[in-house]
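**Q** show me how the following folds:
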Amino acid sequence: MQNVVLGYSVDPEFDRKAADRFVRLMLSIDDNDPDNLAKASVVSASMVGDSEAEIEMANRAVALNPNSWATWNSRGWVRIIYAGLPEEAIRSFGRAARMSPLDPRLHTTLIDQSSSLKYLKFTERSGTGPRFPSRFRAFLVGQDI
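**A** Next up is the predicted model:
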């Protein structure tokens, strides 16, 4: 997934199809595991781009395990980067930080939350919603605008 997202893939279309195939295989084995659903929602959102299905998967992961840092963090990523819903992403990342305040990965959640705030600032300034492709959203969020 990272090779496609970062632009290092030799054959992005093949890698997207392979990621989708592996997500489907993982979900066919156990579609009631919240960690699998959380990971599948992020991978599927970045590779396939069907944001409604990924939002449903992320919500289901949170419903199955509402006390998991990973499920709330994945829910935030699906909302900010792939669905363009920064307000909901900010709430999800905040909840993830509260779920595990001593987690060694807490810095990633705080960075994700700040990215959501920057994205919200960008959409408010420009007066437009996310009309650009999802692969550019992460780039725009990282800019100091």
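
**Q** use CA for all of it now, contacts and neighbours both
**A** OK.

**Q** what strand or helix carries residue 14?
**A** helix 12-29 (DSSP states H and E).

**Q** so which elements touch that helix?
**A** helix 2-6, helix 34-47 (3 or more C-alpha pairs under 8 Å, 6 or more residues apart in numbering; DSSP states H and E).

**Q** please give the structure of this sequence too, so both can be compared:
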Amino acid sequence: MPKIITNLLDGITLQQEKLKFQKWNYGAYYGSYETSILAEIYNYKKEIDKLFEIVRGSVDLLQKYESLLLPNYASEYLKVYKNRIDRLIAARGRKNYQTAVPYVKKVKQIYTEMLQKPSDWKAYIAHLRTSNKCLPALQDELSRM
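**A** Sure thing, here's the model as predicted:
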């Protein structure tokens, strides 16, 4: 098994080096085949810390392993999900806002249920609404939460 893990890590490193200077492809290696396989190995072996380190750059993989990782890495999930929300809002358009809403709901869950910080949730959602008050479609989608 160690040889397989070493080969997978080498493959990920090689992809990182190839993509290092391709700004348009930044982060693409995180969703790679090697990353997915290595994540499955770490999941199977219940190596939570290693699993998180390998999937932390991929929103899709973070979501896949959320039930396992979120209890230990709630604050990191907040950062990733908030960043995703910001990017979707910046992209504009109702479809992007609709895509952002499930992440907003997850942020609410993390703040209120996991971290027991409802005041932080209220501050975050208030900031999100006030800083984007000129986006009626976003306001509409947020009001449906």
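
**Q** report the TM-score for the pair.
**A** Overlay of the two chains. TM-score (TM-score structural alignment, normalised by the length of the first structure): 0.40; 93 aligned residues with a C-alpha RMSD of 4.4 Å.

**Q** can you say which of the helices and strands packed on helix 12-29 of the first structure is nearest to residue 75 of the first structure?
**A** helix 34-47 (7.1 Å; C-alpha to C-alpha).

**Q** helix or strand next in line after the helix of greatest length in the first structure, which one?
**A** In terms of residue count, the longest helix belonging to the first structure (DSSP state H) is helix 106-126. In the C-terminal direction, the helix or strand that comes right after helix 106-126 of the first structure (DSSP H and E) is helix 134-142.

**Q** just want the angle from that next one to helix 34-47.
**A** With axes from the mean of the first three to the mean of the last three C-alpha atoms, to 10 degrees defining the directions, helix 134-142 of the first structure sits at 100 degrees from helix 34-47.

**Q** in helix 134-142 of the first structure, what counts as buried?
**A** The neighbour-count check on helix 134-142 of the first structure (16 or more other C-alpha atoms under 10 Å) flags 134, 137, 138, 141 as buried.

**Q** circling back to that earlier point, so which of the helices and strands packed on helix 12-29 of the first structure is nearest residue 95 of the first structure?
**A** helix 34-47 (14.9 Å).

**Q** helices or strands up against that closest one?
**A** So helix 34-47 of the first structure, by 3+ C-alpha pairs under 8 Å, 6+ apart, packs with helix 12-29, helix 51-64, helix 69-77.

**Q** now the angle between helix 34-47 and the longest one, please.
**A** Angular relation of helix 12-29 of the first structure and helix 34-47 on a 0 to 180 degree scale: 160 degrees, by the same axes, to 10 degrees.
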